[in-house]
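S.K.: okay, sequence plus prediction incoming.
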Amino acid sequence: MKQNLIAFLIIGVILISSGLVYLVSKSDDDYTDGLNVLKTWELPPILKEVSGISHVDDTKIACIQDEDGIIFIYDLGLKQITKEIEFGPKGDYESIRIIDSTAFIMESNGNIYKVIDFKSDTRKIETYKTEFNSSNDMESLDFHSGTNTFLTIPKENNLTENGDDLIIYKLNPEDFTMGKELFFSLSYDDSIVKVEKLKFIKRGFSASELTIHPQTGEIFLLDSKVPRLLILNSDSSPKKLFMLDPENFQQPEGLSFDSLGKMYISNEESDFLKQNIQLVEWK
């Protein structure tokens, strides 16, 4: 009888402990419905830290990774890298945007590489220093045709005292200098926040990418720390916030659209998922 009692006590302790572990580890996020992964391409080991993607055309995507100054051209049909294009020394490269025959790459310290005729052996490379530095942790860059400027958003610290605000800056496309006028500024206490506010401000929003939809002009912001996707309307007002399930989006770092407006998201390698590019549908 005594042995049975001890056994029951041990089982009870195990069950209670398991329940506590579950409650502590269980996320209180409700992952958003209406966002589905339609297809996944597992990338080769050289791109395990894929940090940015941009479409060259509807079958090829330009990729960069954190360490090497190389543009990797990945063929979606062949499911392999078909070309490697060197543009700079080892660094911390975080965002790439292909515009016609020119590639623009942003480094986390704010440096921008402009690779003219990037697919050619006679390509020309220009380097620009912006007002940002490593403390801002820059990971986003895209061209906004409406203002004829590049847009970027710091992942960590703004250039103003409003460090907790969500601020999108405009950069001159000629020399990447910054004017006095901001493109967008949103305080987490602002009444125009129509997305689920508590989830929006929870643990801040660390933007790992900014990409503009080629047809609607909507602005898509990725957060890789707490996997989220925030969509702003073309007038910059908040439209939709997706809480991304980390079982599918382990570390979303890159986002690009093809000519039809289909969305592709890239993820760095994690402990349980390989680095990949995903074709993602949203509603």
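M.R.: Yep, that arrived. Residues are numbered from 1 along each chain as shown.
S.K.: could you use CA atoms for every contact and neighbour count after this?
M.R.: Will do.
S.K.: residue ranges for the strands of the stretch 151-283 of the chain, please.
M.R.: Counting by DSSP state E, counting those that start in this stretch, one finds strands in the stretch 151-283 of the chain at the ranges 166-171, 184-186, 207-212, 219-223, 228-232, 238-243, 252-257, 263-267, 276-282.
S.K.: now swap in the stretch 1-150 of the chain and tell me
M.R.: Under DSSP E, counting those that start in this stretch, the stretch 1-150 of the chain gives strands at 35-42, 50-55, 60-65, 70-75, 80-86, 93-99, 102-107, 111-116, 124-129, 142-144, 149-152.
S.K.: now do the last one: which elements does it pack against?
M.R.: Helices and strands touching strand 149-152, as assessed by 3 or more C-alpha pairs under 8 Å, 6 or more residues apart in numbering; DSSP states H and E, comprise strand 142-144, strand 166-171.
S.K.: repeat for the fifth one
M.R.: Taking 3+ C-alpha pairs under 8 Å, 6+ apart as contact, the helices and strands that strand 80-86 lies on are strand 70-75.
S.K.: now the strand it packs on, how far from the centre of its chain.
M.R.: Centroid displacement of strand 70-75 relative to its chain, using C-alpha atoms, centre = their mean, to the nearest Å, is 18 Å.
S.K.: tell me the angle of that strand relative to strand 80-86?
M.R.: Between strand 70-75 and strand 80-86, the angle comes out at 160 degrees (axes from the mean of the first three to the mean of the last three C-alpha atoms, to 10 degrees).
S.K.: check it against this one:
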Amino acid sequence: MSTLYVKIKILLNIFLAIFLLTGCNATEKKDTVNQEYDLEKPEKFNMPESLFEISGITFNQGKNDTVYAIEDEDGKLFRLAWHVIKQYHTKFSKKGDYEDLCIVRDKVYVLKSNGVIFTFPLSEAVFEEAENVIELKKWLPKGEYEGMYGEEATGDLYVLCKNCPSDDSKKSVTGYVLNPSDTTKAVSTFAIDVDEIKAITGKVSRGFRPSGIAKNPLTGEWYMISAVNKLLIVTDKNWKVKSAFTLNGNLFIQPEGIAFDKEGSLYISSEGDDLFAGNILKFKRLRR
């Protein structure tokens, strides 16, 4: 066997090894959140005292000039500009456990933990107290709810169950789709398969208990967070889990709110605790 042949064979083996190695790495990194957002490097906005227990955030048609928020004790809608501590608010109901909100077609929708949804015109948000507030009752089964997303194009509301008697959160979590303009109160459902999360994370302690949901406007993927599990999961348009990531507890104290602006930046809000104020973390999209 000639020396030249041996050298060529060695080089071929080296090239093959490099090809296989880079190919495997490319497969592992495909379709991961890390390619879209660096979840370790946020821009932080600490909340004023009035939003210490911030529980939900949203934008109007993805415009990030105004952040709309609620906290889980007072029936107030808050609005503030990014990095401006001064907030304004309008009262829409009495004290209660309010978990999430969205703005759809110039109407505000606020989700209470028992599944009741409050709605009023966005134009009322500039007044001290909102008028024409309507309660949407008995649309959803009994249970505990924390996440809601509003689809501007269709007017549909997507509501995630956190803890419902009809679910086994170690196996599946149910979501509901309703349209407030439908007088028949028809509701359709979708499901998140917890086994698909486990296939990525290895386990899901105490079952998957989501606290927020939003749709990425640039990809159409669904993003869901869980304060209980300290997880962020991403599904495709058909609710199949694509990726799941454990959130850094030093950054995400109690992540309950999630939203996107129209540029694709990701926002996650966390309640405060004894050491930290409530905050909103902003993650700019890495890929353009």
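M.R.: Arrived safely, thanks for sending. Only a predicted model underlies this, so the values are computations on that prediction, with no experimental measurement involved.
S.K.: and the strands of the stretch 151-283 of structure 1 as JSON lines, adding distance to residue 32 of structure 1?
M.R.: JSON lines is the format used below for the strands of the stretch 151-283 of structure 1 (distance: least, C-alpha to C-alpha, whole Å):
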{"stretch": "strand 166-171", "distance to residue 32 of structure 1": "22"}
{"stretch": "strand 184-186", "distance to residue 32 of structure 1": "22"}
{"stretch": "strand 207-212", "distance to residue 32 of structure 1": "18"}
{"stretch": "strand 219-223", "distance to residue 32 of structure 1": "14"}
{"stretch": "strand 228-232", "distance to residue 32 of structure 1": "9"}
{"stretch": "strand 238-243", "distance to residue 32 of structure 1": "5"}
{"stretch": "strand 252-257", "distance to residue 32 of structure 1": "16"}
{"stretch": "strand 263-267", "distance to residue 32 of structure 1": "16"}
{"stretch": "strand 276-282", "distance to residue 32 of structure 1": "10"}
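S.K.: tell me which of those sits nearest to residue 201 of structure 1.
M.R.: strand 166-171 (9.9 Å; C-alpha to C-alpha).
S.K.: mean deviation (superposed) between the closest one and structure 2, please.
M.R.: Its matched residues in structure 2 lie on average 1.5 Å from strand 166-171 of structure 1 after superposition (mean C-alpha distance after the TM-score superposition for structure 1).
S.K.: tilt between that strand and strand 207-212?
M.R.: Put simply, strand 166-171 of structure 1 runs at 60 degrees to strand 207-212, going by the same axes, to 10 degrees.
S.K.: residue range in structure 2 corresponding to strand 166-171 of structure 1, please.
M.R.: Counting by TM-score structural alignment, strand 166-171 of structure 1 pairs with residues 173-178 of structure 2.
S.K.: can you list contacts of the matching stretch?
M.R.: 139-140, 156-162, 167, 185-194, 208-209 (C-alpha atoms under 8 Å, 6 or more residues apart in numbering).
S.K.: which of the strands of the stretch 1-150 of structure 1 sits most buried?
M.R.: Comparing the strands of the stretch 1-150 of structure 1 by mean neighbour count (mean count of other C-alpha atoms under 10 Å), strand 50-55 comes out on top with a mean of 28.
S.K.: now that one and strand 70-75, what's the angle there?
M.R.: Using the same axes, to 10 degrees, the inter-axis angle of strand 50-55 of structure 1 relative to strand 70-75 is 60 degrees.
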